[in-house]
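Colleague: Fold the following for me, if possible:
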Amino acid sequence: MAGSSSHHIRNICVFGGSSPGKEKEFLESTNHLGRVLAERKIHLVYGGGSLGLMEGVSMAAFLGGSQVLGVVPKALATGDIIGKAIGEEIQVPTMSDRLNAMFSHADAFIAVPGGLGTLEEIFHISSWAQLYIHHKPIARQILISAATAEQLIDELQSFIPVVDSSMSQLNLSITERRKKLRLDLSLSL
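Modeller: Coordinates of the predicted model:
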């Protein structure tokens, strides 16, 4: 997806599995992705922990010199369920807070193989993009044209969002909706 616009991506959020998957290529690919992020001086934001594909991408990025930020719900961090995050760790109260924190720290998103949690994360971020809540590039939009991690990063940096003027006028702010929402619960007999 070549274009005249170029994003300066400093932080990429990678969603993926806490399992290495059934194919060794999955782990090799995430390790390679982490190395490419480091080579390009792009920092990693991820769901924390030190298991599976998330460990692969985070360890490779960290060892390559990238800053790595793991965002972990307190319940998972204190229970030692997913292991210690590679690099810096932020603990948040809930899974929703985790996604919001990852979103706020990232300039772009990539999904690698994973389970239901990975699908949930990429669907949230994708639906927010569809509703024009954000215009950050998402690898799922351009993955077909990227055969390597290098091409994937290039495609993310040249991403140009398509803006639908009717959708961009929507105000989806919770604060604004609460101000406009007035329920009349009085009884009239």
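
Colleague: CA atoms for contacts and neighbours, from now on please.
Modeller: Fine.

Colleague: so where do the strands sit in the protein?
Modeller: Listed in chain order, the strands of the chain (DSSP state E) span 11-15, 43-46, 68-73, 88-92, 108-111.

Colleague: To compare with the earlier structure, here is another sequence to fold:
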Amino acid sequence: MGLMGSVATSTYVKRSSFLGIIARVFKENAQCRPTIGKELPFWSIPKRLALMFNNADAFIALPGSFDNVVESGFVFPEVRNFLIAIVIVEELSIKLQVFEYHPDLITQQI
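Modeller: Modelled structure (predicted):
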């Protein structure tokens, strides 16, 4: 089981929901295990991002992935004010609970 599979399983065990947004090419080539919870397949990165933004309350970027997202231009410097960074996993729940989003002119247009 991969890292995202572990996250999905842990979420399911805690009686919460998990949405798997999975590339169809992975499903067609049997590179994914069965999804726990609801599954939304996609064909393109723009479609994946749209599905993620329309179906999530929060996102978790795994080690190394956030820098790649910023470098690839998916996260603009102007929107970093509503991102949370942690080193210890246990901090995530606490920081999400106390987080207050204050939109600015740039993020309101996204």
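
Colleague: And the TM-score between these chains?
Modeller: Scored against TM-score structural alignment, normalised by the length of the second structure, the superposed chains reach a TM-score of 0.72; 107 aligned residues with a C-alpha RMSD of 3.0 Å.

Colleague: Pick the most buried one from the strands of the first structure.
Modeller: strand 43-46 (a mean of 28; mean count of other C-alpha atoms under 10 Å).

Colleague: now for that one, which elements pack on it?
Modeller: strand 11-15, helix 52-63, strand 68-73, helix 95-105 (3 or more C-alpha pairs under 8 Å, 6 or more residues apart in numbering; DSSP states H and E).

Colleague: residues in the second structure aligned with the first one?
Modeller: On the second structure, no counterpart of strand 11-15 of the first structure exists by TM-score structural alignment.

Colleague: go on, the last one?
Modeller: Aligned using TM-score structural alignment, helix 95-105 of the first structure spans residues 45-55 in the second structure.

Colleague: distance from that stretch to the first structure after superposition?
Modeller: In the superposition with the first structure, the average deviation recorded for stretch 45-55 of the second structure is 1.7 Å (mean C-alpha distance after the TM-score superposition for the first structure).

Colleague: Next up, the contacts around residue 79 of the first structure.
Modeller: Contact analysis of residue 79 of the first structure by C-alpha atoms under 8 Å, 6 or more residues apart in numbering lists nothing.

Colleague: In the second structure, what sits opposite it in the alignment?
Modeller: By TM-score structural alignment, residue 79 of the first structure lines up with residue 29.

Colleague: if we can go back for a sec, residue 157 of the first structure: which of the helices and strands packed on strand 43-46 of the first structure is closest?
Modeller: strand 11-15 (10.8 Å; C-alpha to C-alpha).

Colleague: on contacts alone, who are the packing partners of that closest one?
Modeller: Looks like strand 11-15 of the first structure contacts strand 43-46, helix 95-105, strand 108-111, helix 116-130 (3+ C-alpha pairs under 8 Å, 6+ apart).

Colleague: let's go with 6 Å and repeat that
Modeller: On a contact count with 3 or more C-alpha pairs under 6 Å, 6 or more residues apart in numbering; DSSP states H and E, strand 11-15 of the first structure meets strand 43-46, strand 108-111.

Colleague: for those, which one sits closest to residue 92 of the first structure?
Modeller: strand 43-46 (13.2 Å).

Colleague: Would you mind giving the residues in the second structure matched to that closest one?
Modeller: Under TM-score structural alignment, there's no match for strand 43-46 of the first structure.

Colleague: Show me what that strand is in contact with.
Modeller: 10-14, 66-70 (C-alpha atoms under 6 Å, 6 or more residues apart in numbering).

Colleague: Format those as CSV; extra columns: distance to residue 83 of the first structure.
Modeller: As requested, these are exported to CSV (distance: C-alpha to C-alpha, whole Å):
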residue, distance to residue 83 of the first structure
10, 26
11, 23
12, 21
13, 19
14, 17
66, 20
67, 18
68, 15
69, 14
70, 11
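
Colleague: Of those residues, just say which sits nearest to residue 128 of the first structure.
Modeller: Nearest member of the contacts of strand 43-46 of the first structure to residue 128 of the first structure, counting by C-alpha to C-alpha, is residue 13, at 15.1 Å.

Colleague: Relative to residue 28 of the second structure, how far out is the residue sitting nearest the centre point of the second structure?
Modeller: Taking C-alpha atoms, centre = their mean, the centroid of the second structure lies closest to residue 59, which sits 3.4 Å from it. Relative to residue 28 of the second structure, residue 59 of the second structure is positioned 25 Å away (C-alpha to C-alpha, to the nearest Å).
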